[in-house]
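Colleague: no FASTA, just this:
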């Protein structure tokens, strides 16, 4: 006859696990809630069928309920492992395959037990024995049965190891909830091993009593420590779905993980992220090794990125790795370059405007060791073009002349529009005679070019002044070039006048 304590333990256990199942179902939209619901359901069924076995008064009914119990016996460890995998998000890439293997492996044991009357492959014998307050069925397994039962311990130990790892690396804000899960698993695993070792004082304690303890710890974690409201997986979700790239490295600079955003930025797999970062930014690897918080910019193909590097240390302040946050700044960089170009370039010709031209030439003059040359020219009778053909035609001539000048100058030269129909070219990479020949070449090129606008054919000429000097200021070069330009105009236009600064000995 079963007395009150046994009944109380069983009923209390079932009630507690029912509350756990209800709490998990209420938060079924949270990570790991579905897996916890399944594990709780198996535990409830296990406790109910075990209780039914105790209440049965015939050997046949006890065996029947024992067989029913074996479904939960083999499925609960797997369901618990699936919950731990979902909760800690360990082995995320392999969770699906682990689930398929584990449930299939345990299903084999269940099928052998339920069909034991046909083959006795899993059981040697089934008998009835007294366990203190009630009679229980005792099963002697075959070697195959023992192997299948060993799978339960493997799955339980795997759950224990995974939750210990999670507890070891947990943050302060989630530590208590992780510990509540850990202790719940520890109680179940410890009971299973003690049960196998035949410790007498625990043989009379029903499995539902252990579920009561585990269930209480789960409820504590759920209601007090927000077990399903804020799980460690939330951090993983942030890692996966944050729009910015995240790259995790060892202290030696080896990339061990990267979120989808980072993989998309570099258009590569995890294995290729490290090489892409080294190619895009030579300082990234050096900063990783230095282990200091820093930021830097990098460019990959036609995209621009800003990166912030944060070292990760343990409680002893020893470096254990780093996290690099990468933000795609391509749009901002393109806007910045566009604004810079608009500020520096003449919108009609694409050449530098007057102010930018002067600033860049002054920088070149500081570094120049050879003769410098400033070619200054304007379009002859440009007002007549505007008056005859209209200002749109004049703009067309200026635009096309700017394009011709861009294609003609040396790569090291600087070209700009000074305003109106006036242009300037600075060079210091050629000698005076080469500068004169090149300038004369461009004058003839313009004179021979046919400008066409709205069906009208236009021809223009330019007058040019070429000033050469060594170690001169821009103002000095400009005054001389301007004087030579007006000399060219006075001599009949469409010509080049060149000269050097007085007192300068040029090669």
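Modeller: Ah, there it is. Keep in mind that what you see is a predicted model, and the values were worked out from it rather than measured.
Colleague: when you work out contacts or count neighbours from here on, use the C-alpha atoms and nothing else.
Modeller: Noted.
Colleague: break down the stretch 51-200 of the chain into its strands, ranges please.
Modeller: With strands called from DSSP state E, counting those that start in this stretch, the stretch 51-200 of the chain shows them at 123-131, 134-141.
Colleague: out of the ones you listed, nearest to residue 79?
Modeller: Within the strands of the stretch 51-200 of the chain, the stretch nearest residue 79 is strand 134-141; the backing value is 23.4 Å (CA to CA).
Colleague: which parts of the closest one are buried?
Modeller: If you call a residue buried by 16 or more other CA atoms under 10 Å, then strand 134-141 has these buried ones: 135-137, 141.
Colleague: can you check stretch 388-402 too?
Modeller: So for stretch 388-402, counting by 16+ other CA under 10 Å, buried means 393-399, 401-402.
Colleague: contacting residues for the nearest residue to residue 485 once chain neighbours are set aside?
Modeller: Nearest non-adjacent residue to residue 485, counting by CA to CA, 6 or more residues apart in numbering: residue 465, 4.0 Å away. For residue 465, the contact set (CA atoms under 8 Å, 6 or more residues apart in numbering) comprises 375-377, 481-488, 496-498.
Colleague: at 6 Å what do you get?
Modeller: 375-376, 481, 484-485, 496-498 (CA atoms under 6 Å, 6 or more residues apart in numbering).
Colleague: that one falls within a helix, correct?
Modeller: No - looking at residue 465 with DSSP: H, G, I helix; E, B strand; the rest coil, it is strand, so not inside a helix.
Colleague: want to compare, so here's the second one:
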């Protein structure tokens, strides 16, 4: 007569496995779901037939259910191993071949059990032991049976080892669901080991079908609480481990709970020191983590430019439970952007600002200036003759030399440009009018004394300069006056400086 606890636990086990089967069926398209579905199906066969054997009272039906039960006994370890391989992603290319070989190998035991003329190869005897509380089968197995059963345990142990290795090597965020899975596999394994070691005399009242209740409960917990199959662990793990972007995960209190190898490399630190770096060295990041705000910003660290994109992690109830930060190395992008900007702003021949950039920078300074601003505008005298006599390459060499002279001889506070052709301009809102006039005269004398050489040609030239000064926010006004002064210098015979007698109001 079965006691209520025994009946309850066995029916609970069957109910749990049916629940797992339904839950897995709903997500059967996910990675590793089909393998888990098959494993649970064999566990259910094992559980149902084991319970059926328990409630049967005749020797014939007990043997019948025990024989059918061997389908679950021999195939559950194979299906469990295949699920472990699919879950962890190990030997992905060989999983189908491994499955074929193991199902054929384990099928030997099922054939021997179900075939009358080969039955003695696996069992010496089967007897029914009856007590006042229950009756059970006692099977005396052969050496071959012990060998096949050892294969079962080998497959179960191998499955456990795969999951243990995965637990040890996986990311922190994956370990909870991996622990649940591992515990669900360990419980029936230990129970089965105890039964075999005791020659099936141990725990006769509660067959393994009852133990499956705990495994089913843990699997359901893993599926519904830890998203066991909602996102394939392999895909999540590989994205976390091998994604080029760094990933840092923080909980709702701002503590770092996980980071991938890319983040460790980019930040040059590990889990023990990341929080100190986050809050002390990169306070903007720390503040964003505390506030759980969606934001992005760039920062510099150890000579590298990094971009951080922070996203809040919300629960199903839309409650913020943490943050995830994606980190990219944008050093090369910044260098290329700066290079493109440099090319857009700088005249390639002289290394000075081009006209457009010069005007933009001058207008920006004029809008901020409170005092007098000054513009020197000049060109090279008879430059066309240099091109005509020695060629354009010689003319380019002279222009390049003029650019070098301006970079060396003009104060860094001034803005200098090649205005176009052989025309140049110098602007300052920091120097006095007399200083700018002195600068213009210095340049005139410096160029006059220079001998420019190119391809064994010695070239001498002069420059004519115009200087304008004004308290104004208009570049055009300064430019018109400086251009007029330059025209006066040309009319006066070139190689001279001309200025307005009084600055513009």
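Modeller: Perfect, thanks for sending it. Source: prediction; values computed, not measured.
Colleague: tm score of chain vs chain?
Modeller: The TM-score (TM-score structural alignment, normalised by the length of the second structure) is 0.65; 413 aligned residues with a CA RMSD of 5.1 Å.
Colleague: any idea how many residues pack against the closest residue to residue 75 of the first structure other than its chain neighbours?
Modeller: Once flanking residues are discounted, residue 75 of the first structure sits nearest to residue 106: 6.5 Å by CA to CA, 6+ apart. Using other CA atoms under 10 Å, residue 106 of the first structure has 21 other residues around it.
Colleague: in the second structure, what residue corresponds to residue 106 of the first structure?
Modeller: Following TM-score structural alignment, no counterpart is assigned to residue 106 of the first structure within the second structure.
Colleague: and stretch 484-500 of the second structure, which residues are buried?
Modeller: Across stretch 484-500 of the second structure, burial judged by 16+ other CA under 10 Å covers 484-490, 494-499.
Colleague: correction: stretch 109-124 of the second structure
Modeller: In stretch 109-124 of the second structure, counting by 16+ other CA under 10 Å, buried: 109-110, 112-113, 122-123.
Colleague: repeat for stretch 101-111 of the second structure
Modeller: 102, 105-107, 109-110.
Colleague: from those residues, which land in helices?
Modeller: 102, 105-107, 109-110 (DSSP state H).
Colleague: between those residues, which is nearest residue 253 of the second structure?
Modeller: So of these, ranked by how close each gets to residue 253 of the second structure (CA to CA), first place is residue 102, at 48.7 Å.
Colleague: and the gap between the closest residue to residue 179 of the second structure other than its chain neighbours and residue 174 of the second structure?
Modeller: Among residues not flanking residue 179 of the second structure along the chain, residue 167 sits closest, at 7.0 Å (CA to CA, 6+ apart). Note on residue 167 of the second structure: its distance to residue 174 of the second structure, by CA to CA, to the nearest Å, is 8 Å.
Colleague: what does residue 150 of the second structure give?
Modeller: 32 Å.
Colleague: which of the two has more neighbours?
Modeller: Between residue 150 of the second structure and residue 174, counted using other CA under 10 Å, the more crowded position is residue 174 (19 against 13).
Colleague: need the counterpart of the residue nearest to residue 179 of the second structure in the first structure.
Modeller: So, by TM-score structural alignment, residue 167 of the second structure is matched to residue 90.
Colleague: quick one: its match from residue 278 of the first structure, how far?
Modeller: In terms of CA to CA, residue 90 of the first structure sits 29 Å off from residue 278 of the first structure.
Colleague: residues contacting the host helix or strand of residue 223 of the second structure, please?
Modeller: Per DSSP states H and E: residue 223 of the second structure is located in helix 208-225. Contacts with helix 208-225 of the second structure, where a contact means CA under 6 Å, 6+ apart, come from 9-10, 12-13, 16-17, 20, 47, 177, 184, 228.
Colleague: and residue 223 of the first structure, how many neighbours?
Modeller: With other CA under 10 Å as criterion, residue 223 of the first structure counts 14.
Colleague: residues contacting it?
Modeller: By CA under 6 Å, 6+ apart, no residues touch residue 223 of the first structure.
Colleague: now residue 110 of the first structure: closest residue in space that isn't a chain neighbour?
Modeller: residue 71 is the one closest to residue 110 of the first structure (CA to CA, 6+ apart), at 5.8 Å.
Colleague: same question for residue 10 of the second structure.
Modeller: Nearest non-adjacent residue to residue 10 of the second structure (CA to CA, 6+ apart): residue 210, at 4.4 Å.
Colleague: including distance to residue 36 of the second structure, could the buried residues of stretch 101-111 of the second structure go into JSON lines?
Modeller: Listed next are these as JSON lines, based on distance: CA to CA, whole Å:
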{"residue": "102", "distance to residue 36 of the second structure": "16"}
{"residue": "105", "distance to residue 36 of the second structure": "20"}
{"residue": "106", "distance to residue 36 of the second structure": "18"}
{"residue": "107", "distance to residue 36 of the second structure": "19"}
{"residue": "109", "distance to residue 36 of the second structure": "23"}
{"residue": "110", "distance to residue 36 of the second structure": "21"}
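Colleague: out of these, who's nearest residue 437 of the second structure?
Modeller: residue 102 (95.0 Å).
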